[in-house]
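>>> Sharing a model prediction with you, sequence too.
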Amino acid sequence: MVRRSQRKQEEPDLGVLSSRTLFSLQRELFTKLSEQGHPEVRPRHGAVLAYLDEEGSRATDLAAQSGQHKQVIGTLVDELVALGYVERQPDPADRRAKLIVPTAKGLDHMAKSDAVLAEMEAAHAKAVGEEAYAAFKRVFTLVVRRQTGS
């Protein structure tokens, strides 16, 4: 009899593959970012920094894009403000609302993060072939859209 855990190792389902990919990607990304001058940022901060526009974003938009509750985003923004990565500013389009705006330190982190991720993707494309990797991304994007309804 094949044990469930053994079957999951040999034929992982979408959830297992997604989590392995996410955790491995985060480990490599945040290790490299730490080496490049951003040791205090943690994977949880990605719910803000990965979706943050250079001109600023509303917390409600960050919550919707990341799939996190607005309260979680608020806590993460508080942490990132304390670390010097973002600041809250009045939204010029609606003075009652606040924008979460990256500081120079935040912009540096975002640029380095984009560069590290581009390097990681290029390495995967080289390992499996450009065409296969492009097809994988197209299919994975379709699966994500179907799963999230977006």
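Everything's here; your move.

>>> drop to CA atoms for contacts and neighbour counts, all remaining ones
OK.

>>> so where do the helices sit in the protein?
4-10, 14-35, 46-49, 59-66, 70-83, 104-128, 130-148 (DSSP state H).

>>> Can you check which strand is longest in this structure?
strand 94-102 (DSSP state E).

>>> can you pull the buried residues of that one?
Of the residues in strand 94-102, K98, L99, I100, V101, P102 count as buried by neighbour count, 16 or more other Cα atoms under 10 Å.

>>> mind putting the residues you listed in TSV, distance to G74 included?
Output for the buried residues of strand 94-102, formatted as TSV (distance: Cα to Cα, whole Å):
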residue	distance to G74
K98	11
L99	12
I100	10
V101	13
P102	15
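
>>> quick one: which of these is nearest L76?
Distance to L76, by Cα to Cα, is smallest for I100 among the buried residues of strand 94-102, at 11.1 Å.

>>> Quick check: the closest one touching A59?
Yes. Between I100 and A59 a contact is recorded at 6.8 Å, counting by Cα atoms under 8 Å.

>>> ok so, going back, which helices and strands does the longest strand of the chain pack with?
helix 59-66, strand 86-91 (3 or more Cα pairs under 8 Å, 6 or more residues apart in numbering; DSSP states H and E).

>>> Now do it: everything it contacts.
52-59, 77, 85-91 (Cα atoms under 8 Å, 6 or more residues apart in numbering).

>>> at 7 Å instead, please
Strand 94-102 has contacts (Cα atoms under 7 Å, 6 or more residues apart in numbering) with 54-59, 85-91.

>>> want to compare, so here's the second one:
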Amino acid sequence: MRDPDLGMLAARVLFAFQRELFTALAAQGHPRLRPRHGAVLAYLDRDGTRATTLAARSGQHKQVIGTLVDELVDLGYVERRHDPGDRRAKLVVPTESGLDMLDKSAAVIATIDGRHADRVGVAAWDAFMSVFRTIADDQGQAPGPHVARPGG
């Protein structure tokens, strides 16, 4: 078997990270959350965020974000409120349960990050995260698939 490429390694890390995070959250009182909810929750500001902003931050379509917000409203983690800056717009705002989950998520993520930093050394971890951010930013700017046009 060949060495795993960037996509394979990123997927392995993502799936293992999600499994650890959501297992810990379930044990801490949030058993109904699923990794797909991260497309909203990971990008949600504590004072609220527009759905269009969540879509842009997460790279998901607005319709996907809308469906996830609906699920999270039903689960009691967020609510929709009028944006005080623009009455036509709505904000997705975390509820008390949502804020509790955000705090617990931050603690779990800090534990995961700390474990990796301990394993490879703080300097190596900081360098890795810097490089990985650069790669993530660059990959996020990569053009989509090339679609051949007739005659060209």
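In hand now; what should we look at? A quick note: this is a predicted structure, and the numbers were derived from the prediction, not measured.

>>> Any idea what the TM-score comes out to?
After superposition, the two chains reach a TM-score of 0.93 (TM-score structural alignment, normalised by the length of structure 1), with 142 aligned residues with a Cα RMSD of 0.9 Å.

>>> Out of the contacts of strand 94-102 of structure 1, who's the most crowded?
Sorting those by how many neighbours each has (other Cα atoms under 10 Å) puts V86 first, at 25 neighbours.

>>> Now check that one against structure 2: what is it aligned to?
For V86 of structure 1, the aligned position in structure 2 is occupied by V78, per TM-score structural alignment.

>>> picking that back up, now, the most widely separated pair of the contacts of strand 94-102 of structure 1?
Farthest pair in the contacts of strand 94-102 of structure 1, by Cα to Cα: Y85 and D91, 18.1 Å.

>>> how much space between the residue nearest the centre of structure 2 and A106 of structure 2?
Central residue of structure 2 (Cα atoms, centre = their mean): A42, 3.7 Å from the mean position. A42 of structure 2 is 10 Å from A106 of structure 2, where distance means Cα to Cα, to the nearest Å.

>>> Could you do R12 of structure 2 as well?
21 Å.

>>> how big's the offset between stretch 9-27 of structure 2 and structure 1?
Once superposed with structure 1, the aligned residues differ from stretch 9-27 of structure 2 by a mean of 0.3 Å; criterion: mean Cα distance after the TM-score superposition for structure 1.

>>> list the buried ones in that stretch?
Buried, per 16+ other Cα under 10 Å, within stretch 9-27 of structure 2: L21, F22, A24, L25.

>>> Need the residues you listed in TSV (columns: distance to S130 of structure 2).
Shown next, in TSV, are the buried residues of stretch 9-27 of structure 2 (distance: Cα to Cα, whole Å):
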residue	distance to S130 of structure 2
L21	22
F22	25
A24	26
L25	27
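
>>> Specify which member of the residues you listed is nearest to R119 of structure 2.
Distances from R119 of structure 2 to those, taken by Cα to Cα, are shortest for L21, at 18.7 Å.

>>> Now do the same for the closest one: its match in structure 1.
Counting by TM-score structural alignment, L21 of structure 2 lines up with L29 in structure 1.

>>> ok, its match to E130 of structure 1 distance?
L29 of structure 1 is 21 Å from E130 of structure 1, by Cα to Cα.

>>> and what of A63 of structure 1?
When distance is defined by Cα to Cα, A63 of structure 1 is 33 Å away from E130 of structure 1.

>>> When these two are compared, which one has more neighbours?
A63 (19 against 14).

>>> Setting aside sequence neighbours, what's the nearest residue to the more buried one?
K70 (5.3 Å; Cα to Cα, 6 or more residues apart in numbering).

>>> Run a quick neighbour tally on the one you found.
Residues near K70 of structure 1, counting by other Cα under 10 Å: 16.

>>> What of Y133 of structure 1?
Neighbours of Y133 of structure 1 under the rule other Cα under 10 Å: 17.

>>> Likewise for R133 of structure 2?
R133 of structure 2, neighbours per other Cα under 10 Å, totals 12.

>>> Look up how far L83 of structure 1 lies from the corresponding residue of structure 1 for it.
Matched by TM-score structural alignment, R133 of structure 2 corresponds to T141 in structure 1. Distance, T141 of structure 1 to L83 of structure 1, using Cα to Cα: 33 Å.

>>> got it, and V143 of structure 1?
Taking Cα to Cα as the measure, V143 of structure 1 falls 35 Å from L83 of structure 1.

>>> give me every residue that touches the match of V86 of structure 1.
L72, V92, V93, P94, T95, G98.
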